[in-house]
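Enquirer: Here's my sequence, what's the structure:
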Amino acid sequence: MVGRSGMTAPFWKQKTLEQMTRDEWESLCDGCAKCCLLKLEDEDTGEIAYTKLHCRLLDGQACACMDYENRKKIVEDCVILTPQNVAEIKWMPRTCAYRLVLEGKDLPDWHYLVCGDRNRVHTTGNSIRGRTVSEDTVFDEDPEDWIVDWEGNEP
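Expert: Next up, the predicted model:
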């Protein structure tokens, strides 16, 4: 698709999530790692609360899974995003590219597919880098003690 400027529109504006190649799909992830945070759901209201605790497989400094290919085998309740389930996952952050593309919205200026800088998600404070702890390091406290308001990222 060619826009008014004569430039070809980027793939995420031309294709649905289902039409994307595996590489295109994977490239949508901005590396914020917010999907790897432990989240709590209020049983009565269904409201989702984010915590400062991340999955034990997440490298909190790199904002990357330490065993991406085997994550579901190791962490049974890991949710693997697919074009088919993104719409049903209530806890995806508002800034998540998968959610934004599904909703027909633009990617944020700090997304590396827009700005070309993979580190920008971190330097702009849009990732969890250095602001969380592994779920395995917390033993005596309840997860509720770790609830945090990740500015602008509640579902």
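Enquirer: can we go C-alpha only for contacts and neighbour counts from here?
Expert: Will do.
Enquirer: So for the protein, the centremost residue is which one?
Expert: Centroid check for the chain by C-alpha atoms, centre = their mean gives residue 35 as the closest residue, at 4.2 Å.
Enquirer: Show me the helices in the chain, by range?
Expert: Ranges of helices in the chain, per DSSP state H, are 11-14, 22-27, 71-74, 97-102, 112-115, 120-123.
Enquirer: Could you identify which of those is most buried?
Expert: Comparing the helices of the chain by mean neighbour count (mean count of other C-alpha atoms under 10 Å), helix 97-102 comes out on top with a mean of 19.
Enquirer: Let me see the residues that make contact with that one.
Expert: The contact list for helix 97-102 (C-alpha atoms under 8 Å, 6 or more residues apart in numbering) reads 12-13, 16-17, 28-30, 86-87, 92-94, 106-107.
Enquirer: To compare with the earlier structure, here is another sequence to fold:
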Amino acid sequence: MRERFWERLSLEELTSDEWEALCDGCGQCCLVRLEDEENQEIVTLSVACRLFDTRACRCSDYEHRFDRVPDCLQLTPARARAFHWLPETCGYRRLAQGKPLPEWHPLRSGDPAGARRAGVSMHGMAVSEARVPDRDYEDYIIAVMPCRS
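Expert: Here you go, the predicted model:
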């Protein structure tokens, strides 16, 4: 990877390794989100994708995730700009907005557990969707984001 690439290059200029390195490992993008069709609110649950390993805070089958979870969304530079539900701390979102990575980000700190130490990680906080029936989702709401006009 190129030295301090995140400070010098646009998202579109990154190699695949550099792109992957922007992930801070928080796991928040793996949480189930529901959009209310009436008012376009986005509801975030403490329920994670069935492939999310809550201990490692990573996808358990990252290489095959799109085959195994058809509604898994691949993050792209355009989506990093458009997905307003990505957390404010997300490296992809921050760079898309022209903001610096947080000091705890693994690229800056060298600490792969930076997100966990910063308190933004879903490590041990989420439950697998395989363990929660759809009818109980309401019990797992952790955030409601109003629609964007």
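Enquirer: thinking again about what came up before, which residue in the second structure aligns with the residue nearest to the centre of the first structure?
Expert: Using TM-score structural alignment, the equivalent of residue 35 of the first structure in the second structure is residue 29.
Enquirer: Confirm for me that that match is in contact with residue 86.
Expert: Yes. Using C-alpha atoms under 8 Å, residue 29 of the second structure is in contact with residue 86, at 6.6 Å.
Enquirer: Find residues that contact each of those two.
Expert: If you check residue 29 of the second structure and residue 86 against C-alpha under 8 Å, 6+ apart, no residue is contacted by both.
Enquirer: circling back to that earlier point, indicate which one of the helices of the first structure is closest to residue 41 of the first structure.
Expert: Nearest of these to residue 41 of the first structure, taken as C-alpha to C-alpha: helix 97-102 at 19.4 Å.
Enquirer: mean per-residue distance, the longest strand along the second structure to the first structure?
Expert: Longest strand of the second structure, by residue count under DSSP state E: strand 42-48. Comparison of strand 42-48 of the second structure with the first structure after fitting gives an average deviation of 0.8 Å (mean C-alpha distance after the TM-score superposition for the first structure).
Enquirer: sorry, back to before: of the contacts of helix 97-102 of the first structure, just say which sits nearest to residue 130 of the first structure.
Expert: residue 30 (16.2 Å).
Enquirer: rewinding a little: format the helices of the first structure as JSON lines; extra columns: distance to residue 147 of the first structure.
Expert: JSON lines is the format used below for the helices of the first structure (distance: least, C-alpha to C-alpha, whole Å):
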{"stretch": "helix 11-14", "distance to residue 147 of the first structure": "33"}
{"stretch": "helix 22-27", "distance to residue 147 of the first structure": "29"}
{"stretch": "helix 71-74", "distance to residue 147 of the first structure": "24"}
{"stretch": "helix 97-102", "distance to residue 147 of the first structure": "23"}
{"stretch": "helix 112-115", "distance to residue 147 of the first structure": "28"}
{"stretch": "helix 120-123", "distance to residue 147 of the first structure": "21"}
